[in-house]
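>>> I'd like to go over a predicted model; first the sequence, then the structure.
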Amino acid sequence: MESTAQSRVFKYNIFFWKCLGLWSDETSGYCYKYYSVAFQSFYSGMFTFLYTLNLMFTPFDLEIIISQSMFYFTQWAQITKIAMIVLRRKYILRAFNMLDCTAFQGEDEETREIVNKNKCSYTNYWKACCVYYHIISLSIIILPIIKYFVNGTVIELPLCQYYFLGDNIREKYYKVLFAYQFTGIIMIMYSNLNTDTFINGFLMMAITQFKVLYWKLAHLDSSSLDQGVINEKDKEILMIDKLKQCLIHYDLILQYCNIIQDVMSFAIFGQFGTAAVTICVSMCFFLKPMTNEDLFITTFYLLAMIFQIFLPTYLGAELTEQSELIVTAAYNSDWIPRSESFKRSLGLLMERAKTPIVITGLKMFTLSLENFTSIMKMAYSLFTLLKNSQVEA
């Protein structure tokens, strides 16, 4: 694969997927498959099972239940995103091939600049998320340890207390349980980092291609032709050829959007289906007395959860808007002096572009800012309900 290929921007994602046992390629042997099954069983299957078992044995106290379930729904959302990588690998590779095709690279300096700018934007976005996710994950683990050495306070297990175990067993195997949750948090962090950025990266690529197509249609006029073309008939032939290239490009974009819809549908459903509860539980932490460390961790975690659903909805709304702008771009092209054949082809493109691209999660959650607002309202309603219940109790 060439270094200039668009799919190369996902090299960090693929690297960490391989480390996490989520991505096999033609060089992967049987040993990697065994490693993949064992690793995911240990850090996804058993981790989630023990977390669920912990909640089942958690004392029936609202404050304790909230504290024990803060990261629980995030883990379930992550399971759906892991399933996306493992089960939709064939479609992901198909999308990579489309991103690397000639039509998606840009045909001139202006369109190539649009594509290259997006590649740089995604790389910077991944790096920013990497820093932020590390701050959250390490603060959950490191701050209590620092507090232990400074103030001598007891270090609790970072995620949950495993109430299904007896006190004696927890004390006896405390270091083992702490190490398991410590490494589990790191694995969850890297998994979330590289699946969340991957989903948003696919959306960014689709938006970029619509911007490229918009530019090509908006500049579809005879002035863009070679000045050596004098004959009007030759100009018309070249204009029809340029329009055909735009039609082919548009058809490829639609195919790409269909592929990413198939790839992300279940993961979006899992992410948005648990978002309201996750944000609500995080907000409930502010109702109880907190140390500065707890305030720091909870604030950063809450912002991360909000951003985790805001960015896909924003990009989804941007994708819908850019797909609708194709009609405007086609109308602004130099179509008036063109032939009837040219006008009919352009008219068909405009008719198809009147139906905007909308990415959904199992046709239940749409990536739109209206949906983001609805989730935030639902989260606040649940928060108010729990707050009132806590006051009455």
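Yes, it's here.

>>> Going by C-alpha atoms from here, please, whenever you check contacts or count neighbours.
Fine.

>>> For whatever helix or strand residue 79 lives in, which outside residues touch it?
Assigned by DSSP states H and E, residue 79 belongs to helix 72-87. Where contact means C-alpha atoms under 8 Å, 6 or more residues apart in numbering, the residues beyond helix 72-87 that reach it are 22-23, 44, 48, 51-52, 92, 188, 191-192, 195, 263-264, 266-267, 270-271, 274-275, 277-278.

>>> make it 6 Å
Outside helix 72-87, the residues that touch it by C-alpha atoms under 6 Å, 6 or more residues apart in numbering are 22, 267, 270-271, 274, 278.

>>> can you redo the residues you listed as TSV with secondary structure, distance to residue 107 and neighbour count?
Formatted as TSV, those follow (DSSP: H, G, I helix; E, B strand; the rest coil; distance: C-alpha to C-alpha, whole Å; neighbours: other C-alpha atoms under 10 Å):
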residue	secondary structure	distance to residue 107	neighbour count
22	coil	35	25
267	helix	34	25
270	helix	38	22
271	helix	37	26
274	helix	42	17
278	helix	45	23
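
>>> Among these, which one lies nearest to residue 344?
residue 267 (39.7 Å; C-alpha to C-alpha).

>>> So that closest one versus residue 192, what's the distance?
Distance, residue 267 to residue 192, by C-alpha to C-alpha, to the nearest Å: 12 Å.

>>> same deal with residue 387?
Going from residue 387 to residue 192 by C-alpha to C-alpha gives 29 Å.

>>> which one of these two has more residues nearby?
Set side by side, residue 387 and residue 192 give different neighbour counts by other C-alpha atoms under 10 Å, the larger being at residue 192 (21 against 15).

>>> ok and the following helix or strand past the helix holding residue 79 relative to helix 72-87, angle-wise?
Per DSSP H and E, the first helix or strand lying C-terminal to helix 72-87 is helix 89-99. Put simply, helix 89-99 runs at 70 degrees to helix 72-87, going by axes from the mean of the first three to the mean of the last three C-alpha atoms, to 10 degrees.

>>> what about residue 30, how many neighbours?
Using other C-alpha under 10 Å, residue 30 is surrounded by 8 other residues.

>>> go on, residue 276?
For residue 276, the neighbour count with other C-alpha under 10 Å is 26.

>>> roughly how far is the host helix or strand of it from the heart of the chain?
Assigned by DSSP H and E, residue 276 belongs to helix 232-284. What separates the centre of helix 232-284 from the centre of its chain is 14 Å, taken as C-alpha atoms, centre = their mean, to the nearest Å.

>>> let's bring in a second model and compare:
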Amino acid sequence: MLKKYVARLEDPNHPLLGPTLWGLQSWGMWQPNSGQSRIIYNLIHFAALLFLVSLYAELWFIRADPELALKNLSYTMLTTVCVAKAGTFVLWQTYWQDVIQFVSTLERSQLEKKDKTTCTIIEGYTKYSRNVTCFYWILVTATVFTVVFAPLGEFLSSSEQRELMLNGTIPFPEIMSSWVPFDKTKRFGYWFQIVEHSVICLYGGGIVANYDANTVALMSFFCGQLELLVANSKRLFSEDGKLVSYSEAMERIKQCHMHHLSLIKYSKIFNSVLSPVMFLYVVICSLMICASAILLTKGTTTTMQRMWVAEYLVALISQLFLYCWHSNQVYFMSERVDRGIYESEWWQCGVRLRRCVVLLGGQLRKTIIFQAGPFTNLTIATFIAILKGSYSYYTLLSKNEG
């Protein structure tokens, strides 16, 4: 059913990015037009930034309680990532527009030629991107509902705790723990925070789902275009088993050269806006995987809290894995893209064409890889290293507590 809904969001001007651009625009990150709506969305983003400040303030006040601080740290770090994704997307809107415009323009021009191989490859990675988008939306929706309804589940899970809450002996459970300039344990303050935190969860969920789905779609685009470049390189000098003319072969070499140059150029722009956010995300993931493991193994943690932490941990690892996996796929494909020309009929061509083949091969040896800041690349090896590091931190902290 979700796939049918996503199909309604298709945009002929953006063959790949129609649904993700709709999501980005709905949550105020994609702002192609100026006007009152842009001002309203930017005010919402600014309000989210102020809420993040309140989370850090609360974290300072509760620093003496390690368990409560760890739980609050989970929300604080997740909100930090959400604000960073929304803020950088808005601030670097021009660069995002350049990349998105390039992707859509290139795909439209390729589809207009109605080449069978080209259409098959584009349809393949477009369908894959739609599946990833649906998965992201489902994953984030489940996370948001789990977070929002966790206090209700905690309230209903134990009759003894429920009586203590109703008697005022212990406070009612919260969605998050943020600082406010009034008593948040009383009726008005408590319900104000419940509404505020529910709205923030919806906001943050939309930011994460749409930003990540758009990013993975763009990574799939670069991977698919490199695959298309391999296919075009194989048929540089022949078509249906027959050699093409010298002028046609030169034109195909030129097109492959320009195709790869444009992919390199816009992948660097894409990496420049993605890399700072991913650096922050990698650092936070390393900390939060460790913190979540500690919360899961604490004896004082309730069953509902453990369920929330487990779901949060799965979502965290899944998002990091998808980033590293797709970036690794792009790198792997860019490593082998130059092999396509050597699988063509270059050996049947003259010396002048062979020289052009050597020059094209040198260009295609340039690889594409996305980074998390200046220190590490987004690869499967990085993902495994993060998990190993988090486990090492967890083991160290567990021994210190013991």
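Now that the structure is in, tell me what you want to look at. Everything numeric in this text was worked out from a predicted model, so none of it was measured.

>>> Provide the TM-score value for the superposition.
The TM-score (TM-score structural alignment, normalised by the length of the first structure) is 0.89; 378 aligned residues with a C-alpha RMSD of 2.3 Å.

>>> hang on, the earlier thing: for the contacts of helix 72-87 of the first structure, give me TSV that also has distance to residue 108 of the first structure.
Shown next, in TSV, are the contacts of helix 72-87 of the first structure (distance: C-alpha to C-alpha, whole Å):
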residue	distance to residue 108 of the first structure
22	37
267	36
270	40
271	39
274	44
278	46
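
>>> What are the buried residues along the helix holding residue 79 of the first structure?
72-82, 84-86 (16 or more other C-alpha atoms under 10 Å).

>>> repeat for stretch 275-290 of the first structure
275-285.

>>> what ranges do the helices span in the stretch 1-150 of the second structure?
2-7, 18-26, 36-61, 66-91, 93-112, 116-157 (DSSP state H, counting those that start in this stretch).

>>> Now for the closest residue to residue 161 of the second structure other than its chain neighbours, how many residues are close by?
Excluding the flanking residues, the one nearest residue 161 of the second structure by C-alpha to C-alpha, 6 or more residues apart in numbering is residue 155, at 7.2 Å. Using other C-alpha under 10 Å, residue 155 of the second structure has 19 other residues around it.

>>> Against residue 140 of the first structure, how distant is the counterpart of residue 155 of the second structure in the first structure?
Using TM-score structural alignment, the partner of residue 155 of the second structure in the first structure is residue 148. From residue 148 of the first structure across to residue 140 of the first structure, the span is 13 Å (C-alpha to C-alpha).

>>> before we move on, what about residue 120 of the first structure?
Counting by C-alpha to C-alpha - residue 120 of the first structure and residue 140 of the first structure are separated by 31 Å.

>>> got it, and residue 313 of the first structure?
Counting by C-alpha to C-alpha - residue 313 of the first structure and residue 140 of the first structure are separated by 28 Å.

>>> just residue 9 of the first structure next, same as before
Counting by C-alpha to C-alpha - residue 9 of the first structure and residue 140 of the first structure are separated by 30 Å.

>>> Strands along the stretch 301-402 of the second structure, start to end?
Along the stretch 301-402 of the second structure, the segments classed as strands by DSSP state E, counting those that start in this stretch run 371-372, 376-377.

>>> which bit of the first structure covers the last one?
Using TM-score structural alignment, the residues of the first structure aligned to strand 376-377 of the second structure are 365-366.

>>> Relative to the second structure, what is the average displacement of that stretch?
For stretch 365-366 of the first structure, the mean deviation from the second structure after alignment is 1.7 Å (mean C-alpha distance after the TM-score superposition for the first structure).

>>> what's that stretch in contact with?
So stretch 365-366 of the first structure is contacted by 359-360 (C-alpha under 6 Å, 6+ apart).

>>> who touches the counterpart of residue 40 of the second structure in the first structure in this structure?
The alignment partner of residue 40 of the second structure in the first structure, by TM-score structural alignment, is residue 35. By C-alpha under 6 Å, 6+ apart, the contact set of residue 35 of the first structure is empty.

>>> Can you find the partner of residue 345 of the first structure in the second structure?
Alignment note (TM-score structural alignment): residue 345 of the first structure maps to residue 356 of the second structure.

>>> what about its match, neighbour count?
15.

>>> And the closest residue to it other than its chain neighbours, how far from residue 395 of the second structure?
Nearest non-adjacent residue to residue 356 of the second structure, counting by C-alpha to C-alpha, 6+ apart: residue 253, 7.5 Å away. Per C-alpha to C-alpha, residue 253 of the second structure is found 56 Å from residue 395 of the second structure.

>>> can you check residue 72 of the second structure too?
Counting by C-alpha to C-alpha, the gap from residue 72 of the second structure to residue 395 of the second structure is 21 Å.

>>> what's the answer for residue 375 of the second structure, then?
Counting by C-alpha to C-alpha, the gap from residue 375 of the second structure to residue 395 of the second structure is 25 Å.

>>> and the two? which has more neighbours close in?
Neighbour count, other C-alpha under 10 Å: between residue 375 of the second structure and residue 395, residue 395 has more, with 14 against 7.

>>> My guess is residue 21 of the first structure contacts residue 36. True?
Yes. The criterion here is C-alpha atoms under 6 Å, and residue 21 of the first structure meets it with residue 36 at 4.0 Å.

>>> Name all residues that sit in contact with these two at the same time.
When C-alpha under 6 Å, 6+ apart defines a contact, no residue borders residue 21 of the first structure and residue 36 alike.

>>> how far does the one helix or strand residue 188 of the second structure maps to sit from the chain's center?
Assessed by DSSP H and E, residue 188 of the second structure sits inside helix 187-234. Relative to its parent chain, helix 187-234 of the second structure has a centroid offset of 5 Å by C-alpha atoms, centre = their mean.
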